[in-house]
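Student: the sequence isn't on hand, but the structure is:
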């Protein structure tokens, strides 16, 4: 039975990955901070899909939490989904340095450390995959969130290139606006986002798994966002940043 470890597994895209992979017959390791929610999610998945589900409560913005997840990954995992993340409300310059550093710890350091923890075993077995959840924001300019997700895309592509010729894959997943708890937790006003731009987490995961299967290094789910990313590369970066800021937040 193949195995998968998913961070940020109790809601949104992480929970959608858990459902999809359980349906595909993966045994799961679910990682999040809230042990009660983890336990509830695990029980639901066991009952519905009949798969083994392990829970690992860990705060990935702490060295202790990262260390425990690294240790679990070194025991052997076939698919790692680095999904945990968060956003800040308001303008970038209004966010404290401490909060910005916490974001970088989760979006960059955690992705790096967990990927490096799992890859040696995958390379030895010559099979396995890592999906690093980034964002369409990676292709636009909007503060530390955008910059951190751009790092995830660059790092994923670079690592995938180094693994060329093996059966180990690394892919950055770059969804647009997805109906999850993400914006609510960040106290973001989403009233200015047009309804047609919203995606479902299950649709995002379905397209991600398809792109992983065909060997894509960057997955941008949904034709609408493929067009947006393509158009963003053609217009001046200052204009793209202005549109992004006005669309994403009031």
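Tutor: On my side now, so go ahead. Just so it is clear, the model here is predicted, and its values are computed rather than measured.
Student: from here on, contacts and neighbour counts on C-alpha atoms
Tutor: Noted.
Student: can you tell me the distance between the two ends of stretch 74-93?
Tutor: For stretch 74-93, the first-to-last residue distance is 39 Å (Cα to Cα, to the nearest Å).
Student: and it, which residues are buried?
Tutor: Neighbour-count burial for stretch 74-93 flags 74, 76-89 (criterion: 16 or more other Cα atoms under 10 Å).
Student: nearest to residue 191 among these?
Tutor: Proximity of the buried residues of stretch 74-93 to residue 191 (Cα to Cα) peaks at residue 89, which lies at 13.6 Å.
Student: next up, the contacts around that closest one.
Tutor: 186, 187, 188 (Cα atoms under 8 Å, 6 or more residues apart in numbering).
Student: which among those count as buried?
Tutor: residue 188.
Student: from the buried residues of stretch 74-93, which is closest to residue 8?
Tutor: Distance to residue 8 across those (Cα to Cα) is lowest for residue 84, with 4.1 Å.
Student: does the closest one touch residue 8 like I think?
Tutor: Yes: Residue 84 lies in contact with residue 8 (Cα atoms under 8 Å); the separation is 4.1 Å.
Student: could you name every residue contacting both of those two?
Tutor: Common neighbours of residue 84 and residue 8 (Cα under 8 Å, 6+ apart) are 14, 32.
Student: let's bring in a second model and compare:
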């Protein structure tokens, strides 16, 4: 079934990607900072799904660590057929008064690492004539919620450009743009209750929809009808209205 490499695999959507890919018969390469959690997950996947699970402990805000993961993607003898660039986090701070060091780290993880790993994967996949890259963006890419929106807007636009470049090569690129999803993401960022329950998505459904869109070769994957409609509305509204709404979110 091939091998999938998932970043941010120790929790949230990344962990769910690892489980769904493993239970579908894919070997997995699990990437995150927390080696203990990765090793525990790898053992569970081997026992439950009977797949090969490899662990790479790496901080994608550190260039040397990113390069180690990129080298794994380039290895011709152990090809990776699907790259899931999922690692990311939100900063619960004001840009103008918050830590610039934290902002730079977030930029490295959510922008630079996505670029470097996508470059490594696309090059190797093009040589083989097959493969897929799934970059996790967000509906926030269409909003104006500080540097998080800016990073996710970069991921979305970058992935669209990459998909156009790869057309006809046998390699696809998909940007996943979910809305609010029940994971550890918001708790880790220190956010309280952001929206009523009806606004939240289930991680299992988000990942299932994303993988189905990858199989179809879709460029943009927006799980759920309500967030598809919300995304359409955000593209149509005047940007001053979007900015005002983003301040209230």
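Tutor: All right, it came through fine. Computed from a prediction, not measured in an experiment: that's the story for all the values here.
Student: out of the buried residues of stretch 74-93 of the first structure, which are inside strands?
Tutor: Counting by DSSP state E, the part of these found in strands is 79, 80, 81, 82.
Student: now render these as CSV, adding distance to residue 178 of the first structure.
Tutor: Formatted as CSV, those follow (distance: Cα to Cα, whole Å):
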residue, distance to residue 178 of the first structure
79, 22
80, 21
81, 17
82, 17
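Student: quick check, nearest of those residues to residue 147 of the first structure?
Tutor: Using Cα to Cα, these come closest to residue 147 of the first structure at residue 82, 16.9 Å.
Student: to which residue of the second structure is the closest one aligned?
Tutor: Pairing criterion TM-score structural alignment: the partner of residue 82 of the first structure within the second structure is identified as residue 85.
Student: which other residues reach stretch 133-143 of the first structure?
Tutor: Contacts for stretch 133-143 of the first structure (Cα under 8 Å, 6+ apart): 81-83, 91-92, 145-153, 172-176, 220, 225, 229, 232-233, 237, 240-241, 244-245.
Student: make a PyMOL selection of whichever of those residues turn out to be buried.
Tutor: Burial among the contacts of stretch 133-143 of the first structure is assessed by 16+ other Cα under 10 Å; the matching PyMOL selection reads:
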select buried, resi 81+82+83+145+146+147+148+149+150+151+152+153+172+173+174+175+176+220+225+229+232+240+241+244
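Student: which ones among the contacts of stretch 133-143 of the first structure are found in strands?
Tutor: Going by DSSP E, the strands hold 81, 82, 172, 173 from the contacts of stretch 133-143 of the first structure.
Student: in what helix or strand does residue 168 of the second structure lie?
Tutor: Under DSSP states H and E, no helix or strand contains residue 168 of the second structure.
Student: how near is the aligned partner of it in the first structure to residue 21 of the first structure?
Tutor: For residue 168 of the second structure, the aligned position in the first structure is residue 165, judged by TM-score structural alignment. Distance, residue 165 of the first structure to residue 21 of the first structure, using Cα to Cα: 26 Å.
Student: which residues of the first structure fall in strands?
Tutor: Using DSSP E, the strands of the first structure run over 3-7, 27-32, 53-57, 79-82, 128-133, 168-173, 218-219.
Student: the first one: how far from the chain's middle?
Tutor: It stands for strand 3-7 of the first structure. 12 Å (Cα atoms, centre = their mean, to the nearest Å).
Student: mean shift of it relative to the second structure?
Tutor: Superposing on the second structure and averaging over aligned pairs (mean Cα distance after the TM-score superposition for the first structure), strand 3-7 of the first structure comes out at 0.3 Å.
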